[in-house]
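A.B. asks: Sequence and predicted structure are below.
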Amino acid sequence: MFRWREIKAHFKIMNPYITFGFILFFAGLVVGGTNSTFSDYLEQQISALGDVAETLQQSDNPTLAFMIFIFLNNAIKSIFIIYIGAILGIIPIFFLVLNGMVVGFLLQHVAQTNGTGDMFHVVLGLLPHGIIEIPAIVIACAYGMKFGVLLLKALGRLIIPGKEAGKSGPEIEYFMIRSIPVVVILTVALLIAAIIESTISVWVGSL
């Protein structure tokens, strides 16, 4: 189950979904940074995160509180998004686009209110953990989309039986087995990202 050769081989199979995931994220980033249609909703999302940050800042150990919250929030959502992708892969797509839009809107808002210099500073603060966190979330969503496609195929084979009618069961079983080491890898990656975000990223952001 945890043979690296098999894991790497499955990642190659997943490459089209992972690539599509990055396209969706960056498309969301562009929309969030250039389109004001969703500004009220995105402001609410950022405001909610700000309220959580204030609450955590008041704890006895803010650094530890931030680290635990960031890790649990990202890990639970990522694992959830892999398997909730069974709903035709729609939720992972929405999740990726929304996250991209939030980042894009944040950068645009900072640049508009404080200038491009501060926006560059925000980017520097996002980079240390973002280079781990964003790919991990994209991969989780890619697996969610793949799961949705598999179940959509299975549904199609039930409605229109054919010579491939018996393939869905083994395909879904193989996917579920291969998803277990991916969940472990993503959990470790997101733990590392949470540690970096609550320490190094905070330090970079305060420079």
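C.D. replies: In hand now; what should we look at?
A.B. asks: use CA for all of it now, contacts and neighbours both
C.D. replies: Fine.
A.B. asks: Helix or strand: which one has the residue nearest to G130 when sequence neighbours are not counted?
C.D. replies: With sequence-adjacent residues excluded and distances taken as C-alpha to C-alpha, 6 or more residues apart in numbering, G130 is closest to A193, at 7.4 Å. Using DSSP states H and E, A193 maps to helix 168-198.
A.B. asks: Buried residues in that helix, which are they?
C.D. replies: 168, 172, 175, 178-179, 181-183, 186-187, 189-198 (16 or more other C-alpha atoms under 10 Å).
A.B. asks: need the contact list for Y83.
C.D. replies: Residues near Y83 by C-alpha atoms under 8 Å, 6 or more residues apart in numbering: G144, F147.
A.B. asks: any idea how far it is from L151?
C.D. replies: Counting by C-alpha to C-alpha, to the nearest Å, the gap from Y83 to L151 is 11 Å.
A.B. asks: OK, contacts around the residue nearest the centre of the chain?
C.D. replies: When C-alpha atoms, centre = their mean is applied to the chain, the residue found nearest the centroid is I137 (2.4 Å). I137 makes contact with N74, S78, L96, according to C-alpha under 8 Å, 6+ apart.
A.B. asks: For the closest residue in space to the second one that isn't next to it in sequence, give me its contacts.
C.D. replies: It refers to S78. Of all residues beyond its chain neighbours, the one nearest S78 is A140 (5.5 Å), with distances taken as C-alpha to C-alpha, 6+ apart. By C-alpha under 8 Å, 6+ apart, the contact set of A140 is S78, I79, I81, I82, L186.
A.B. asks: The third one sits in which helix or strand?
C.D. replies: In the assignment (DSSP H and E), I81 maps to helix 62-84.
A.B. asks: How far off centre is that helix?
C.D. replies: Distance, stretch centre to chain centre, for helix 62-84: 10 Å (C-alpha atoms, centre = their mean, to the nearest Å).
A.B. asks: Likewise for stretch 159-176?
C.D. replies: Worked out by C-alpha atoms, centre = their mean, stretch 159-176 lies 28 Å from the chain centre.
A.B. asks: In this protein, which helix is the longest?
C.D. replies: Secondary structure of the chain read by DSSP state H shows that its longest helix is helix 116-159.
A.B. asks: And here is the other one:
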Amino acid sequence: MVRLMHALREERRWITAAGLLFLISAILGYVNARSLDEALRTAGVWDRLERAVAVIRADPTFLKALTLIYWNNLKAVLSMMGLGIFLGVFPLMALVSNGAMLGVVLAKTAQKTGANPLWLLITTILPHGTLELPAAIVGAAYGMRLGMMVAWGIWGLVIGGQKEVAQRWRQLLERIPIVVVGILLFLLAAAAVESTLITIVAK
């Protein structure tokens, strides 16, 4: 845990920037819910989510829900980290799109139920999102950091700063496994909470 906290502190600026970007995207998604909803439908995003929900509803057991939720979230977060090597574009886009989706979902649900969106956020998103969202934000932050390091490394080769580049790469690569383990545990805990809620509702 000490090593994980150290790894997070070392990238606190990137994590803070990623968190703010996610929050701004969610707000914009909420404000522009109608137009974004149509765009997400056209892109097939809702269809994929509905298929995942249908799989859980067909067999709403704890283990089935846990496996599906954990695997989907793990694949998404680790993809943001790994594909960040391409100059950080993928984690940036994933963070923005997921934030916007959250805003759209809150707006649609609030409109349909008449509930306060803040109350919906607290009661429906935060029970599992308290662990899941930080894991996603940290994954995206490290993905963007990885992309920046690639760009900086190329520039270092041009100007002749190979030693400094190598040292910073070594430091980053030492932190990444620790962060990945933390993400694995956070997502597992989040999936367990969500699966428990799904099982209780199904009964």
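C.D. replies: Okay, I see it. Since the structure is predicted, the reported quantities are computational estimates derived from the model, not experimental observations.
A.B. asks: Can you give me the TM-score here?
C.D. replies: Aligned and superposed, the two chains score 0.88 in TM-score terms (TM-score structural alignment, normalised by the length of the second structure); 199 aligned residues with a C-alpha RMSD of 2.2 Å.
A.B. asks: What distance do you get for L63 of the second structure to F22 of the second structure?
C.D. replies: From L63 of the second structure to F22 of the second structure the distance is 30 Å (C-alpha to C-alpha).
A.B. asks: Counting neighbours, go ahead and name the busier of these two.
C.D. replies: F22 (25 against 14; other C-alpha atoms under 10 Å).
A.B. asks: That one is in contact with A94, isn't it?
C.D. replies: No - taking C-alpha atoms under 8 Å as the definition, F22 of the second structure is not a contact partner of A94, at 9.5 Å.
A.B. asks: Could you report the distance from Q162 of the second structure to W155 of the second structure?
C.D. replies: 9 Å.
A.B. asks: again with R34 of the second structure
C.D. replies: 43 Å.
A.B. asks: hmm, back to that, quick one, the longest helix of the first structure and helix 62-84 angle?
C.D. replies: Relative orientation of helix 116-159 of the first structure versus helix 62-84 (axes from the mean of the first three to the mean of the last three C-alpha atoms, to 10 degrees): 30 degrees.
A.B. asks: and helix 116-159 of the first structure with helix 168-198, angle?
C.D. replies: Going by the same axes, to 10 degrees, helix 116-159 of the first structure makes 170 degrees with helix 168-198.
A.B. asks: Please state the offset of helix 116-159 of the first structure from the chain centre?
C.D. replies: Relative to the centre of its chain, helix 116-159 of the first structure is centred 4 Å away, using C-alpha atoms, centre = their mean.
A.B. asks: follow-up on the earlier one: in the second structure, what stretch matches the helix holding A193 of the first structure?
C.D. replies: Residues 165-195 of the second structure are matched to helix 168-198 of the first structure when aligned by TM-score structural alignment.
A.B. asks: The matching stretch vs the first structure - mean distance after superposition?
C.D. replies: Compared with the first structure after the fit, stretch 165-195 of the second structure shows a mean deviation of 1.0 Å (mean C-alpha distance after the TM-score superposition for the first structure).
A.B. asks: Please apply the same query to stretch 126-135 of the second structure.
C.D. replies: Counting by mean C-alpha distance after the TM-score superposition for the first structure, stretch 126-135 of the second structure comes out at 0.6 Å.
A.B. asks: Check which residues of that stretch are buried.
C.D. replies: For stretch 126-135 of the second structure, by 16+ other C-alpha under 10 Å, it's H128, G129, L131, E132, L133, P134, A135.
A.B. asks: ok, now how distant is the third one from G156 of the second structure?
C.D. replies: Pointing back at L131 of the second structure there. 37 Å.
A.B. asks: on that earlier part again, quick one, what contacts the residue nearest to G130 of the first structure?
C.D. replies: F71, H129, G130, I132, E133.
A.B. asks: mind checking how far the fourth one is from F22 of the first structure?
C.D. replies: When C-alpha to C-alpha is the yardstick, I132 of the first structure and F22 of the first structure sit 13 Å from each other.
A.B. asks: next one: the third one
C.D. replies: Going from G130 of the first structure to F22 of the first structure by C-alpha to C-alpha gives 13 Å.
A.B. asks: Give the helix, strand or coil label for A86 of the first structure.
C.D. replies: coil (DSSP: H, G, I helix; E, B strand; the rest coil).
A.B. asks: How many residues are close by it?
C.D. replies: That count, for A86 of the first structure with other C-alpha under 10 Å as the rule, works out to 21.
A.B. asks: cool, and V45 of the second structure?
C.D. replies: Count around V45 of the second structure with other C-alpha under 10 Å applied: 13.
A.B. asks: Show me what it aligns to in the first structure.
C.D. replies: In the first structure, V45 of the second structure lands on Q45 (TM-score structural alignment).
A.B. asks: for L8 of the second structure, same thing?
C.D. replies: Checking TM-score structural alignment: L8 of the second structure goes with F11.
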